[in-house]
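Student: Here is my input; please provide its structure:
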Amino acid sequence: MASRRLALADVATEPRTLPSRYLTPDDLVEMFELPSVETVYQWRRKRTGPRGFRVGRHLRFDPADVRAWVDSRREGAAA
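Tutor: Predicted coordinates for the structure are as follows:
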């Protein structure tokens, strides 16, 4: 079975290389090396993280939205 480990590079810089599936909160924890999945849910409550959506009771993130969020964070960072 292939590893599900993700890296920020997997989110891609070009749309054609985006993963073929939506990302889970656990994927974001792994990608950004966050302390816990609760951080992702706090971002959602505070509206500070990438845009997510619900599929039933499950939270999912479009890789393109995650990339856009990362890019917006970079623009605000000091060079």
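Student: CA atoms for contacts and neighbours, from now on please.
Tutor: Will do.
Student: what about Trp69, distance to Glu33?
Tutor: With the distance defined as C-alpha to C-alpha, to the nearest Å, Trp69 ends up 16 Å from Glu33.
Student: Looking at the two, which one has more neighbours?
Tutor: Trp69 (15 against 10; other C-alpha atoms under 10 Å).
Student: what sits against Leu59?
Tutor: Contact analysis of Leu59 by C-alpha atoms under 8 Å, 6 or more residues apart in numbering lists 24-25, 52-53.
Student: next up, for comparison:
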Amino acid sequence: MNDRYLSVDQVAELLGTTTRFPRRLIEERRIRYVKVGRHVRIPESAVREYIASRTVEPVGLRQTGLRTVA
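Tutor: Got it, this is the predicted structure:
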């Protein structure tokens, strides 16, 4: 249980968004969260998982047969 629990404000700052975005993720249950009384906390690992699952890797460039016009 070495996971750090972040507030909605901290997650928003980490993602570079407004607080509305992490709140929407919670409401739509697109990210794991923990209710501590009336407080909502998001495990840091859940934020890492969310980012990793939405990371788009670049595609390799294909060799194209470029022809020169003489």
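Student: host element of the equivalent of Met31 of the first structure over in the second structure?
Tutor: Here Met31 of the first structure is matched to Leu14 in the second structure, going by TM-score structural alignment. Assigning secondary structure by DSSP states H and E places Leu14 of the second structure in helix 8-15.
Student: what's the lengthiest helix in the second structure aligned against in the first structure?
Tutor: Using DSSP state H, we find that the single longest helix of the second structure is helix 44-53. Using TM-score structural alignment, helix 44-53 of the second structure lines up with residues 63-72 of the first structure.
Student: how big is the offset of that stretch relative to the second structure?
Tutor: Here the mean offset of stretch 63-72 of the first structure against the second structure after fitting is 1.1 Å, by mean C-alpha distance after the TM-score superposition for the first structure.
Student: which of the contacts of Leu59 of the first structure are also in contact in the second structure?
Tutor: Retained in the second structure by both residues aligned by TM-score structural alignment, their matches' C-alpha atoms under 8 Å are the following of these: 24-25, 52-53.
Student: Going by distance to Ala64 of the first structure, which of those wins?
Tutor: Ala64 of the first structure lies nearest to Gly52 out of these, by C-alpha to C-alpha, at 10.9 Å.
Student: Which residue in the second structure aligns with that closest one?
Tutor: Gly52 of the first structure maps onto Tyr33 in the second structure, by TM-score structural alignment.
Student: If anything else comes up later, I'll come back, but that's it for now.
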